[in-house]
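[1] kindly generate the corresponding structure for this input.
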Amino acid sequence: MEVFVYQPTSDQLRLSDEPVRQLNVDTCVHAIGASAGVTSIPFAILVNRSAGSFRFFGLARLKAAMRRAGLGQEVPLVFCTGSELHDRALELVHRGVQTLGVLGGDGSARTVALALRGLDVPILPLPGGTLNRLCHRVHGHADLGRTLRGLASAKPVWLSGGLANEHVFLVASGFGPWMAFHTMRETIRRHGLWAGLGALKTLRHDLFAGKLRLSANSQACDIVIAAPGRVDEAFGLGAKEIDFPETRLETGQARLSGLGKLLWLAMAVLFRRWRKLSFTETQISERMSVSCGGDEIIGLVDGEKLQFGDHLVLRALPRAALVLSTKRS
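    Modelled structure (predicted):
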């Protein structure tokens, strides 16, 4: 694990992007406490260095956004991998961090938020992933600089979520054979395009079999998406209204039956017209179940691929995570 203490100065504006100091966690916390004259750290940023956009832009984008936001105080930047996020978050909070920024994707912020649940320490989701859907839900946008500039006026709010069996999600969960495309995406990220295309061979043959059924209507469908609030947030396009106190799940389902309808659905999603399609349907409920004709249900929970057996229960979860929102009321 690497920890940088970043403090923008006039000299740093003219020099290269090298960090001011490289320290271990204990030294970092003690140094800040001594310089600020306090025993706690107001704000630190936990960076998942394996997240999508951070791997592309690196540290320069984050430091530039911090500089433009006028963050004159010393802000610890703690770098770790996705598997280390849980432990690093608890470690920082136990050393006095009062608010923890998380630069990464939806899964990164979800991991940290759940790790700190019950500790009354809000997280500030920062866009560092591919879709950054949680940032859209919390802030109304996914602009890193804009989020940091709004830090001074940000307010802590309780974010509602959902449960897919025992797994918590804050943005959305999707179910059905189509979720197996996540395997192809991850293969492309790790091994390149050609290896990812080769992963298509592992996809199941029942993509259009219509085996999924919801308890609400028992209609056959090929894909089910559940989200606290609005399903639109699951597509990474944001939503006009963000209702934090929402304690119900909206579930969208589609019976694709062929490649043509799949392409039509994709276009309708981009133009926000998918709700008007004849082969899509939505329900709002606090609880519903999903079955797959006795087959294994494949799902993505905030981007994390999971298997749920042959039966799945979806439930609303109030006060799922404490977040710091820069969205204006």
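
[2] drop to CA atoms for contacts and neighbour counts, all remaining ones
    Fine.

[3] my read: residue 199 touches residue 182, true?
    No: Residue 199 lies out of contact with residue 182 (CA atoms under 8 Å); the separation is 10.0 Å.

[4] so which of these two has more stuff around it?
    Taking other CA atoms under 10 Å, residue 199 and residue 182 do not tie; residue 199 has more neighbours (18 against 15).

[5] leaving out sequence neighbours, find the closest residue to the more buried one.
    Of all residues not flanking residue 199 in the chain, residue 184 sits nearest, at 5.4 Å (CA to CA, 6 or more residues apart in numbering).

[6] neighbours of that neighbour, just the number please.
    Residue 184 has 21 nearby residues by other CA under 10 Å.

[7] ok but it is inside a helix, no?
    Yes: counting by DSSP: H, G, I helix; E, B strand; the rest coil, residue 184 is part of a helix.

[8] any idea how far residue 82 is from it?
    Taking CA to CA, to the nearest Å as the measure, residue 184 falls 19 Å from residue 82.

[9] now residue 146
    Applying CA to CA, the value for residue 146 to residue 82 is 25 Å.

[10] with residue 283 instead?
    Residue 283 is 34 Å from residue 82, by CA to CA.

[11] also this sequence, please, to line up against the first:
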Amino acid sequence: MDAKTPCWLVVNPASGSNTVDSAESLKAALEQRGWEVARTLVFPDDGLPDPRELGAQGIAQVVIYTGDGSMGALINHLSGWSGSVLALPGGTMNLLPLRLHRSLDIEAILDVVAGGGAVARRLGCVRCDAGLALAGLLVGPGTAWSRVRESMRHFAVADIASETIAAIRETASGPYVTLPERSAARAEGYPLVELTPGEHGIQIDGYFAEAPGEFAEQAWALLRRRFREGPHDRLGLADAITLQSVDGGPLACLIDGEPAECPSPFRFTLEYCGVDLLATAHDC
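    Coordinates of the predicted model:
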């Protein structure tokens, strides 16, 4: 990414760690490193950059500093555009920035990119009925814990209690998710299946709990975004995988952390992102 080239900056002050002050600080940090920030869009009030307008104004780079939902919307909106996108962690979970940059903070990411150390990548993603997951997709009744996490983020004490009770009930009683194409998968299914896109395909992991205490442990791990610590089955890689709920009902999903729903059964497939993303990590 040429830091001398004009760029547009997209921010969302309502996202996670993103605020009006932090957005201004980011703009200053970009300009200090040689970027010319030709325009700042505040999403959702200003909408998303139009690829035709970007082309007409000679803009070949967009810097996005938002949460995962806004980030996914922008990247999907720019599919087919010939420019590149620099995604910076401005939300709560920051799933895509973690995939692109690992543990680097914003200052370090900008230093690497401005120094010519970033590469443009069309990342493998997971396509489902509800959209394109850029960083990962969770499927199953265990996704109910995301509602608890959201209530905690907004300090909604009354909602935390009711959502926790509902999440415990949903996670424990299903409907679980089965994988008919994987003989190593548990026949009774899983409360949570993770589909992680990567260089070699979609990695498939099924998470389970065999005792009431393990459900509590999984819940705590999910709330801390560290559910991978819990008991799980590694079910290999695939370019496509079919999941289905044991009762035939819709599949509850989290697409890059955003709630969604897919019909059951549904075949999730590997699909490549439609726009160049700048990466500073070697294994994204």
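
[12] what's the match for the residue nearest to residue 199 of the first structure in the second structure?
    When the second structure is aligned by TM-score structural alignment, residue 184 of the first structure is paired with residue 148.

[13] so its match touches residue 160, yeah?
    Yes: taking contacts as CA under 8 Å, residue 148 of the second structure lies within contact range of residue 160: 5.6 Å.

[14] shared neighbours of those two, anything?
    Between them, residue 148 of the second structure and residue 160 share no contacting residue under CA atoms under 8 Å, 6 or more residues apart in numbering.

[15] what ranges do the strands span in the stretch 151-284 of the second structure?
    In the stretch 151-284 of the second structure, the segments counted as strands under DSSP state E, counting those that start in this stretch are 177-178, 192-198, 201-207, 232-238, 240-245, 251-255, 258-262, 266-272, 276-279.

[16] pick the most buried one from these.
    Among the strands of the stretch 151-284 of the second structure, strand 177-178 has the highest mean neighbour count (mean count of other CA atoms under 10 Å), at a mean of 26.

[17] other SSEs contacting it?
    Judged by 3 or more CA pairs under 8 Å, 6 or more residues apart in numbering; DSSP states H and E, strand 177-178 of the second structure is in contact with strand 240-245.

[18] quick check: the residue nearest the centre of the first structure vs residue 33 of the first structure, distance?
    The residue lying closest to the centre of the first structure (CA atoms, centre = their mean) is residue 106, at 1.1 Å. Distance, residue 106 of the first structure to residue 33 of the first structure, by CA to CA: 31 Å.

[19] and for residue 48 of the first structure?
    The gap separating residue 48 of the first structure from residue 33 of the first structure is 24 Å, by CA to CA.

[20] how close does the match of residue 184 of the first structure get to residue 254 of the second structure?
    14 Å.

[21] which part of the first structure matches stretch 72-91 of the second structure?
    Residues 110-129 of the first structure are the counterpart of stretch 72-91 of the second structure, counting by TM-score structural alignment.

[22] can you map out the helices along the second structure?
    Counting by DSSP state H, the second structure has these helices, from start to end: 20-32, 51-56, 68-77, 95-101, 106-114, 145-153, 157-173, 212-223.

[23] check the offset of the first one from the chain's centre.
    Helix 20-32 of the second structure has its C-alpha centroid displaced from the chain centroid by 24 Å (CA atoms, centre = their mean, to the nearest Å).

[24] in that helix, what counts as buried?
    Applying a neighbour-count criterion of 16 or more other CA atoms under 10 Å, the buried positions in helix 20-32 of the second structure are 23, 26-27, 29-30.

[25] ok, the shortest one next?
    Within helix 51-56 of the second structure, the residues scored as buried using 16+ other CA under 10 Å are 51, 54.

[26] centre of the chain to that helix, how far?
    Relative to the mean C-alpha coordinate of its chain, helix 51-56 of the second structure is positioned 26 Å out (CA atoms, centre = their mean).

[27] likewise the fifth one?
    Here helix 106-114 of the second structure shows a centroid-to-chain-centroid distance of 21 Å under the convention CA atoms, centre = their mean.

[28] that older thread, I'd like to know which of the helices of the second structure is closest to residue 131 of the second structure.
    Nearest to residue 131 of the second structure among the helices of the second structure is helix 68-77 (8.8 Å), distances taken as CA to CA.

[29] compared with the first structure, how much does that closest one deviate?
    Taken over the aligned residues, the distance from helix 68-77 of the second structure to the first structure averages 1.8 Å (mean CA distance after the TM-score superposition for the first structure).

[30] which other residues reach that helix?
    By CA under 8 Å, 6+ apart, the residues outside helix 68-77 of the second structure that reach it are 12, 43, 48-49, 64-65, 85, 87, 91-96, 132-134, 256-258, 273-275.

[31] again, 7 Å this time
    Helix 68-77 of the second structure has contacts (CA atoms under 7 Å, 6 or more residues apart in numbering) with 48, 64, 91, 94-95, 256-258.

[32] in a markdown table: those, plus distance to residue 167 of the second structure.
    Listed next are the contacts of helix 68-77 of the second structure as a markdown table, based on distance: CA to CA, whole Å:
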| residue | distance to residue 167 of the second structure |
| --- | --- |
| 48 | 34 |
| 64 | 33 |
| 91 | 23 |
| 94 | 23 |
| 95 | 22 |
| 256 | 19 |
| 257 | 16 |
| 258 | 16 |
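
[33] give me the buried subset of these.
    Neighbour counting by 16+ other CA under 10 Å classes 48, 64, 91, 94-95, 256-257 among the contacts of helix 68-77 of the second structure as buried.

[34] what would the residues you listed look like in TSV with distance to residue 216 of the second structure?
    TSV is the format used below for these (distance: CA to CA, whole Å):
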residue	distance to residue 216 of the second structure
48	40
64	36
91	26
94	25
95	24
256	23
257	20
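
[35] so, if you compare those, which one comes nearest to residue 283 of the second structure?
    Ranked by distance to residue 283 of the second structure (CA to CA), those are led by residue 95 at 14.5 Å.

[36] now the closest one: closest residue in space that isn't a chain neighbour?
    Among residues not flanking residue 95 of the second structure along the chain, residue 135 sits closest, at 5.8 Å (CA to CA, 6+ apart).

[37] counterpart of the one you found over in the first structure?
    Counting by TM-score structural alignment, residue 135 of the second structure lines up with residue 171 in the first structure.

[38] residue 279 of the second structure too?
    Under the alignment (TM-score structural alignment), residue 279 of the second structure pairs with residue 325 of the first structure.
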